[in-house]
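> Next come a sequence and a model predicted from it.
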Amino acid sequence: MIAIVGADAVHRVAGLPGEAAPVGLTLALGRLRSLGVTGLRIALPAPGHPLGLSGPPEFNARALEAEEAVVCHGAAFGLVPEVFEAGPQGDVHVEVVWHCLPVREAPPADVPSLGEAERELAEALREATEVLTRLDVAGSGPVAEAALAAYRARAEAGREVLAPGYPQRAVRVLELAQRVGMLVSLAYENGPGGAVSASEMAGRGAALRPVERTARRAQVAAYNAVVEERERGVR
């Protein structure tokens, strides 16, 4: 359960069939299982890219607003988080309410296989490095170096390792996807680098968006690998 809630203080699920009020996460997971849910898929949609979603439009709209969602496997439900802060000043904590909504039983949008994701990531990593170098972001000083050092420290601490039972390829794909995502974040956040005009800054965004999209697709493929294998009957 700690792996699910992280450092958040409270997680509740609202809108579950058979429950008149929001319930705790443990009860909610048991209820979902009784309703036929056998697995959970992650979705990481962004404007213009409903990654991992299957509809209907109402669910997709809420998931796009939150930029994340969970889609159940085995029963037509999905969960969209609403995150807010609660508590008095000096003792503020994060609470999350997951809204349970009906979803369409259809393949999730634009999720690649692990093999496809790994191949795409190799090319995306090259593209990201080329863009960073061209825009003078990769060598833009101690801020970039510190950010990369922090990423390496997290990776070495095993923070990106998936739960037991995931294929090793999924672990490899997730780690590479997160590395690509870090490089993209550096390009967006670490100052203008060599891009000194509005047109050059627009060019930076145009160059990086496909790379960021590839990284998000790969993360979803890695996180969902166990459910996808189960669905295909792979053991």
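Now that the structure is in, tell me what you want to look at.
> Please make it C-alpha for all contacts and neighbour counts, starting now.
Will do.
> Next up, the contacts around P88.
Going by C-alpha atoms under 8 Å, 6 or more residues apart in numbering, P88 touches no other residue.
> can I assume it sits in a strand?
No. Secondary structure of P88 (DSSP: H, G, I helix; E, B strand; the rest coil): coil, not part of a strand.
> State the distance from it to V94.
12 Å (C-alpha to C-alpha, to the nearest Å).
> what's the residue most central in space within the chain in contact with, if anything?
The residue lying closest to the centre of the chain (C-alpha atoms, centre = their mean) is L44, at 4.8 Å. If a contact means C-alpha under 8 Å, 6+ apart, then L44 has 50-52, 67-69, 216, 220 as its contacts.
> can you tell me which of these are in helices?
Among these, the ones falling in helices (DSSP state H) are 216, 220.
> Go through the contacts of L44 and flag which are in strands.
A69 (DSSP state E).
> For R12, state which of the contacts of L44 is nearest.
For these, the closest approach to R12 (C-alpha to C-alpha) belongs to A69, at 14.5 Å.
> And for the closest one, the neighbour number?
For A69, the neighbour count with other C-alpha atoms under 10 Å is 25.
> Below is an additional structure, to be compared with the one above:
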Amino acid sequence: MPLTPAQNPSSGPSADPFAEPRSARLTAWGNSLLAGFAPPDHVVEEVVGADERHRVVGLPGDAEGEQHALSWALGRLRVLGVKGLRLALPSEGHPLGLTGPAAFNGAALAVGEAVLAVGVPVGLVPEIEVYGPPGDQSATVLWRCHEVRDAPPADVPSLPEAERELADGLREATALLSRLDVAGAGPEALRALDQYRRRGHSKPLAPGYPPRAVRVLESARQVSALLAIASGGHGAAVSAGEMAARAAALTPLRRTARRAQVAAYNALVDERGE
């Protein structure tokens, strides 16, 4: 069965804040391929990652149910006229990066992510199935193509705008952790903080992306990690009312981080003026 956001290990509000959504990987490496910065085999390797395999279904002109390997599908999208890819990270009440119609938006909202093609009205939504016992699981991904509207994506900021918003958001998230006394909240919170501090600086984007996009994405991940710790029940807030107040305080910061992620992953397309 396809995963819901709560089950999807790289999507949705319960996701690992350090994990990269599969749609983000496809956007970044697909853009690098389309711009001539990365070879096809390496792109597929990076997109698939630790998954068992990725397939694509529903490409324009295909017979119903016809599936293709990811490498073939990326080549086909280029032939069809796709010039780039854009990321969408929608959540309930926030259709971030979506363009419609309702069928596509609903499918993307169900998993919390999608990829939209630039130049051809196609959107891809991952359907993820996980196999095996806990601790020894593998996943397969079926990218289902949908027809999308040729319209501006919802609520996506420019990269400079996202960077300005994040500077304020990072200060607010850090201050919130201090107010919640997360560091004194017990071993679970301390482990979460230690994981965040020790993770180091990843190489989060594919070749060809501007340094500013890399910087914005790293800041967005920092904010997301801090918010995940703050929203995990750690710290001084214990009553239902206090937890509700905490959730209300975190919502705008989480939205800021997600907007910045989308702006960073879309930066290569935006820079090329597609």
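That came through, no problem. Computed from a predicted model, the values in this text were never measured in an experiment.
> returning to what we had before: which residue in the second structure lines up with the residue nearest to the centre of the first structure?
Using TM-score structural alignment, the equivalent of L44 of the first structure in the second structure is L89.
> Distance check, its match against A236 of the second structure.
31 Å.
> Next: L190 of the second structure.
Relative to A236 of the second structure, L190 of the second structure is positioned 14 Å away (C-alpha to C-alpha).
> Overlap of the contact sets of the two?
By C-alpha under 8 Å, 6+ apart, the residues touching both L190 of the second structure and A236 are V182.
> and stretch 117-129 of the second structure, which stretch of the first structure?
So stretch 117-129 of the second structure sits over residues 72-84 in the first structure, by TM-score structural alignment.
> Tell me the buried residues in stretch 224-232 of the second structure?
Going by neighbour count (16 or more other C-alpha atoms under 10 Å), the buried part of stretch 224-232 of the second structure is 224-231.
> I misspoke; the intended subject was stretch 95-108 of the first structure.
Result for stretch 95-108 of the first structure [16+ other C-alpha under 10 Å]: buried residues 95-105, 108.
> Stretch 65-77 of the first structure too?
Residues of stretch 65-77 of the first structure classed as buried by neighbour count (16+ other C-alpha under 10 Å): 66-77.
> do stretch 122-130 of the first structure as well
Of all the residues in stretch 122-130 of the first structure, those buried under the rule 16+ other C-alpha under 10 Å are 124-125, 127-129.
> how close does it sit to the second structure?
On superposition with the second structure, the mean distance recorded for stretch 122-130 of the first structure (mean C-alpha distance after the TM-score superposition for the first structure) is 1.2 Å.
> Output the residue interval of the second structure matched by that stretch.
Aligning stretch 122-130 of the first structure against the second structure (TM-score structural alignment) gives residues 167-175.
> Now which residue in the second structure aligns to A177 of the first structure?
In the second structure, A177 of the first structure lands on A220 (TM-score structural alignment).
> Now do the same for the closest residue to R217 of the first structure other than its chain neighbours: helix, strand or coil?
In this structure, R217 of the first structure finds its nearest non-sequential neighbour in V111, 5.9 Å apart by C-alpha to C-alpha, 6 or more residues apart in numbering. Three-state assignment for V111 of the first structure (three-state DSSP): coil.
> gap between V227 of the first structure and C72 of the first structure?
10 Å.
> list residues touching both of the two?
Contact criterion C-alpha under 8 Å, 6+ apart; residues shared by V227 of the first structure and C72: 39-41.
> CSV for the residues you listed, including distance to V13 of the first structure and secondary structure?
Output for the shared contacts of V227 and C72 of the first structure, formatted as CSV (distance: C-alpha to C-alpha, whole Å; DSSP: H, G, I helix; E, B strand; the rest coil):
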residue, distance to V13 of the first structure, secondary structure
G39, 17, strand
L40, 15, strand
R41, 17, strand
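> most surrounded residue in the residues you listed?
With neighbours defined as other C-alpha under 10 Å, the most crowded of the shared contacts of V227 and C72 of the first structure is R41; it has 21 neighbours.
> What is the nearest of the contacts of L44 of the first structure to G158 of the first structure?
Within the contacts of L44 of the first structure, proximity to G158 of the first structure (C-alpha to C-alpha) peaks at V220, which comes in at 18.7 Å.
> aligned partner of that closest one in the second structure?
Aligned counterpart of V220 of the first structure in the second structure: V262 (TM-score structural alignment).
> Report how many residues lie close to the closest residue to that match other than its chain neighbours.
Closest residue to V262 of the second structure in three dimensions, ignoring its sequence neighbours and counting by C-alpha to C-alpha, 6+ apart: L87, at 5.7 Å. L87 of the second structure has 30 neighbours, counted by other C-alpha under 10 Å.
> Doesn't L87 of the second structure belong to a strand?
Yes. Per three-state DSSP, L87 of the second structure lies within a strand segment.
> Look at R149 of the second structure and give its secondary structure.
What three-state DSSP gives for R149 of the second structure is coil.
> close enough to count as contact, it and F104?
No. The criterion here is C-alpha atoms under 8 Å, and R149 of the second structure misses it with F104 at 9.4 Å.
> Which of the shared contacts of V227 and C72 of the first structure sits closest to I4 of the first structure?
The nearest member of those to I4 of the first structure, counting by C-alpha to C-alpha, is L40 at 12.0 Å.
> Double-check the closest one against C72; I have them as touching.
Yes. L40 of the first structure lies in contact with C72 (C-alpha under 8 Å); the separation is 4.6 Å.
> Spatially, what comes nearest to G55 of the first structure if we skip its sequence neighbours?
In this structure, G55 of the first structure finds its nearest non-sequential neighbour in R104, 5.2 Å apart by C-alpha to C-alpha, 6+ apart.
> Distance from stretch 238-258 of the second structure to the middle of the chain?
The chain centroid and the centroid of stretch 238-258 of the second structure are separated by 20 Å under C-alpha atoms, centre = their mean, to the nearest Å.
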